[in-house]
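pasted the sequence and its predicted model underneath.
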Amino acid sequence: MTMPSEPLAPVDDVDAEIAFIEEAAGNEDPPTPIKGVRRLLWWIIPANMGVFIIWGAFLGILLPAQVAGLDSANKIANFAIISTVGAVFALFGQPIAGQISDRTRSRFGRRAPWIMIGSVVGALSLVGLAFADSFVGVLIAATIVQTAYNFAQGPLSAVMPDRVPIKRRGTFSALSGIGLMVGALGGQIVGSVFLGSIAAGYLFLAVFSVLMLTLFVIFNPDYSSKEVPREPFRFADFLRTFWVNPVKHPDFFWAFTGRTLLYAGYFTVTGYQFYILTDYIGIENPATVIPVLGLLTLAGILISTIVSGPLSDKVGRRKPFIFGSSVLVGVAMLAPMISPTLPAWMVMTFVAGLGFGMFQAVDTALMSQVLPSAKSFAKDLGVVNIAATLPQALAPAIAGAIVLGFGFVGLFPLGIALSVLGAFAVWPIKASR
């Protein structure tokens, strides 16, 4: 694999980058990026689309459809097993990828090599998944897909504390959230288009993802990390990858807890949309409505994201936006719980989109401000992102048990309770208002 060439940075900038990595924390401004902040702000949109289109199309539509095609009678249990195993591997993948990324020394910086490696391995795994025709084959390929793309996503998420000044992080987070949600929801639309040819859908996703992430790396070069001192590897430090002391870093703990609860509440319900539509609401052909639902969610997310991120920068506050987002997501779930109809589900997707967009626009900026050290930004963000992947790891099993025991209507009270609890978890944070 050939990495793109990188312009040589002035010596003073390289020295500043080394000093930042060695001494700074997440609440300090990094050196100005080689190509400037403005370019980075806009390129994060297609970069995030390149990752999150996978989660929207692969996890949300194509994989459950593929699993149902293998064994319709046992689709709920089989999908819970496959998605849970894959999410558990992804759970460990991001912190490990972050640790490796933090320690990487190359002329392309610490992040670019792993963004590229993760995207290429993920693409090859999607090609393998396209030709898998057994439960075991789908399980193995789907697990590699989730692990590989988390190896790309972890280093990509470290770009903000690495390169973006604090006063621009709300805007960067908003644009990042736009790319994330356009990718995830656009992925649902793409997935529904390829329901008639799942293999072709996987091939499309593989090509699109590699293209977007490659372009991001080419047009946003990072400083060389070759001269940054490398600390000796200690196995005990590796084991501590998955631990940040909540006593020493209470803000980190509360930010992690809030994100975990909100994601758990959201994905407990939306992660089962395909089956909710078919088995709870009674839609015979979900491909006819999923694009509309995706657009409704996208509209809600774009409205709240565009407003919330820059506004949080302007007022200098993050927590009120996160509180409001959690409440919106919880309230939205009342509609389908009360009325198991398509109009009620459409209301939920739009209102929950408003809430989740507000959350994505502000939470990432807040998270960047509670990171302990620039030496371990990617590792710590990998731990933070466990708060996103852990709910996805546990939600299929928990939600599957709830559906089997109480029916789909049992998902909504749990989703509401978790979302509202997520709102209250952010109030003890002191590093951000």
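Sure, I can see it.

from here on, just use CA atoms for contacts and neighbour counts.
OK.

for residue 161, see how far away the closest residue in space to residue 21 that isn't next to it in sequence is.
Sequence neighbours aside, residue 374 is the residue nearest to residue 21 in space, at 4.8 Å (criterion: C-alpha to C-alpha, 6 or more residues apart in numbering). Distance from residue 374 to residue 161, counting by C-alpha to C-alpha, to the nearest Å: 8 Å.

between these two, which contacts overlap?
In terms of C-alpha atoms under 8 Å, 6 or more residues apart in numbering, residue 374 and residue 161 are both contacted by the residues residue 26.

more neighbours, the two?
residue 161 (27 against 24; other C-alpha atoms under 10 Å).

just the element for that one, please.
Element membership for residue 161, per DSSP states H and E: helix 159-163.

and that helix, how far out from the chain's middle?
16 Å (C-alpha atoms, centre = their mean, to the nearest Å).

likewise stretch 88-95?
Centroid separation for stretch 88-95 versus its chain: 12 Å, with C-alpha atoms, centre = their mean.

tell me which residues are up against that stretch.
The contact list for stretch 88-95 (C-alpha under 8 Å, 6+ apart) reads 143, 146-148, 150-151, 153-154, 241-242, 378-383, 385-386, 389-390, 393.

do stretch 286-306 as well
Counting contacts by C-alpha under 8 Å, 6+ apart, the residues outside stretch 286-306 that touch it are 174-175, 177-178, 181-182, 185-186, 188-189, 192-193, 195, 274, 277-278, 346, 349-358, 360-361.

can you tell me which of those end up in helices?
Judged by DSSP state H, the contacts of stretch 286-306 include 174-175, 177-178, 181-182, 185-186, 188-189, 192-193, 274, 346, 349-358, 360-361 as members of helices.

in ChimeraX, how would I select just the buried ones from these?
In ChimeraX, this line selects whichever of the ones in helices among the contacts of stretch 286-306 come out buried by 16 or more other C-alpha atoms under 10 Å:
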select :174,175,177,178,181,182,185,186,188,189,192,193,274,346,349,350,351,352,353,354,355,356,357,358,360,361
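
circling back to that earlier point, next, the contact list for the residue nearest to residue 21, please.
Applying C-alpha under 8 Å, 6+ apart to residue 374 gives the contacts 20, 21, 22, 23, 24, 25, 26, 161, 162.

one more time with 6 Å
Residue 374 sits next to 21, 24, 25 when contact means C-alpha atoms under 6 Å, 6 or more residues apart in numbering.

ok, structure two:
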Amino acid sequence: MTEKIGFAAPTRQPKVLPSKTRRLAILLFLAYSSLITLFQGVQNILLPPVVQRLAPDAKVSTMALLATLASVTTVIALFAGGAVSDRTRSRWGRRTPSLVLSWLAGVILMPVMGIAGSVTLLAVAMPLLWFALNYYQSVLLAALPDRIPENELGFASAAVGLGAPVGIFCGVNLAAFASNVLVGYILLAIPFTILTWALVLLEPEGPSVDMSVPPRQPMSLITLLAQFSSVRDRNFALALASRFLMFLCYFSVSGYMFYIVQDYVGAAKTPFGNAATGVSILLSVMTVTWLVVTLGSGYFADRIRRTALVVALASFGAAIVTMLPAASPNWPVMLVFALGIGLTFGAYFVLDLKLAILVLPAPETAGRDLGILLAAGSAPGVISPVIAASIIEGGGYPALFFFGAAVAALAGVCAILIRIVR
């Protein structure tokens, strides 16, 4: 018996041949990889040294400010991308117009980030760039409930999940070896452009002109809150909470990885005595492990009957490995930490994406509701910089690792309470 999703699969998408589904999944993987390449290259490599140069005495608080501003626009974009594209009717489909427009906005804003010479300009450009890229993400992933049959959902989720480690690996290495910041942004924009258009042209979406459009309602606080009515569904609410807590763990620690390596471990203790290279090595170890786990998860994802349980176990595993660096600030422990995060988040990311789709309440609002779940994974970015900065100032980096472990364990508790009808 298979896990039963929140709405009947035949009303969600037409039947398609496995070969066509798998081609679409591969193109989604490539486009998603290019998106993660951008995020990781900017956040982990290109941005921290610029912030350190522009605000040397306030680098932690400045990074917190930029991350908070960007995260606010991220949450709005993830919700808006799904909601707007749900209502879009065109000869190119519901999602494609939004996908192309958000790609265009992204490639225009990247050079602006590359030439930014002040914190003020960064504080304007980065939130706008993050809005465009996360709008793109919401629209891109809406193809899963729209166009992937239930019996291929695990494979497609694994393919998209594979995009995370591949994107991290490509992003940190492309950016780390760029001759300057502007060149780094250009290098990151090239695969994003090529792979976006490969998806649009090689696997075009069907027209949506004949689909019914829900009637528009006057904007008010009541109608705005009604957009979140899906949260009343128990499984949806638990999945939302689990995802929020798990990514709160991830963002709290990874958002300060550059400074953890430089100030906690010590750049001199890393290979080549360079913090940026140390971060690149750690993220490469994490992503290679993530890659291997994702490939294995892809095989079992469509056969697992207890998706929520496995998601919970991955969360508990992440809690354990996140505590390790608190014990000793040395390079070998950080390598073990990176290996463990790759293992646990690799399994979590694939199966949590499948779980998110399984708990979607209705096909008409699949993009909106998936956007809400995606926002739950990005919303921690709004509060994690402030929380992490406060924890670092009050208890140092060990306290930050303990905090991350605690919220990951709570994420596991929420996941284990989800009950999918069989």
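Good, I have the coordinates. Being a predicted model, the structure only gives us computed values, none of them experimental.

rewinding a little: and the contacts of stretch 88-95 of structure 1, which of them are buried?
So, by 16+ other C-alpha under 10 Å, the buried ones in the contacts of stretch 88-95 of structure 1 are 143, 146-148, 150-151, 153-154, 241-242, 378-383, 385-386, 389-390, 393.

re the thing from before, what about the helix holding residue 161 of structure 1, how far off from structure 2?
Taken over the aligned residues, the distance from helix 159-163 of structure 1 to structure 2 averages 0.7 Å (mean C-alpha distance after the TM-score superposition for structure 1).

ok, back up a step: cross the buried ones among the contacts of stretch 88-95 of structure 1 against helices and list the overlap.
143, 146-148, 150-151, 153-154, 378-383, 385-386, 389-390, 393.

structure 2: matching residues for the helix holding residue 161 of structure 1?
Aligned using TM-score structural alignment, helix 159-163 of structure 1 spans residues 143-147 in structure 2.

contacts for the matching stretch, please.
Stretch 143-147 of structure 2 is contacted by residues residue 13 when judged by C-alpha under 6 Å, 6+ apart.

again, 8 Å this time
Under C-alpha under 8 Å, 6+ apart, the answer for stretch 143-147 of structure 2 is 12, 13, 14, 21, 95, 153, 156, 157, 357, 363, 366, 367.

which residue ranges of the stretch 251-400 of structure 1 form helices?
For the stretch 251-400 of structure 1, helices defined by DSSP state H, counting those that start in this stretch occupy the ranges 273-275, 290-315, 319-332, 334-338, 342-368, 377-406.

just tell me the aligned range of the first one in structure 2.
Mapped onto structure 2 with TM-score structural alignment as the criterion, helix 273-275 of structure 1 occupies residues 257-259.

same check, this time on the second one
Taken onto structure 2 by TM-score structural alignment, helix 290-315 of structure 1 occupies residues 279-304 there.

ok now that stretch, how far from the chain's centre?
How far stretch 279-304 of structure 2 lies from its chain's middle: 15 Å, per C-alpha atoms, centre = their mean.

what residues of it count as buried?
Of all the residues in stretch 279-304 of structure 2, those buried under the rule 16+ other C-alpha under 10 Å are 279-295, 297-298, 301-302, 304.

what of stretch 32-45 of structure 1?
In terms of neighbour count (16+ other C-alpha under 10 Å), stretch 32-45 of structure 1 has its buried residues at 33, 34, 37, 40, 41, 43, 44, 45.

once you drop chain neighbours, what's closest to the aligned partner of the third one in structure 2?
Right, the one you point to is residue 37 of structure 1. Matched to structure 2 by TM-score structural alignment, residue 37 of structure 1 sits across from residue 21. Once flanking residues are discounted, residue 21 of structure 2 sits nearest to residue 148: 6.4 Å by C-alpha to C-alpha, 6+ apart.

was I right about that neighbour contacting residue 10?
No - using C-alpha atoms under 8 Å, residue 148 of structure 2 is not in contact with residue 10; the gap is 10.8 Å.

so these two - more neighbours on which side?
The residue with more neighbours, out of residue 148 of structure 2 and residue 10, is residue 148; 27 against 10, by other C-alpha under 10 Å.

residue contacts, the residue mapped onto residue 338 of structure 1 from structure 2?
Aligned against structure 2 by TM-score structural alignment, residue 338 of structure 1 finds its counterpart in residue 327. Going by C-alpha under 8 Å, 6+ apart, residue 327 of structure 2 touches residue 398.

compute the distance between residue 327 of structure 2 and residue 140 of structure 2, please.
40 Å.

now swap in residue 239 of structure 2 and tell me
Counting by C-alpha to C-alpha, the gap from residue 239 of structure 2 to residue 140 of structure 2 is 20 Å.

what does stretch 152-165 of structure 2 contact?
Counting by C-alpha under 8 Å, 6+ apart, 18, 21-22, 25-26, 28-30, 32-34, 36, 144, 148, 286-288, 290-291, 294-295, 297-302, 346, 349-351, 353-354 sit against stretch 152-165 of structure 2.

how about stretch 102-110 of structure 1?
With contact meaning C-alpha under 8 Å, 6+ apart, stretch 102-110 of structure 1 is reached by 3, 6, 101, 111, 221-228, 230, 375-379.

mind doing that once more with 10 Å?
Stretch 102-110 of structure 1 is contacted by residues 3-8, 21, 96-98, 100-101, 111-114, 155, 158, 162, 217, 221-233, 374-380 when judged by C-alpha atoms under 10 Å, 6 or more residues apart in numbering.
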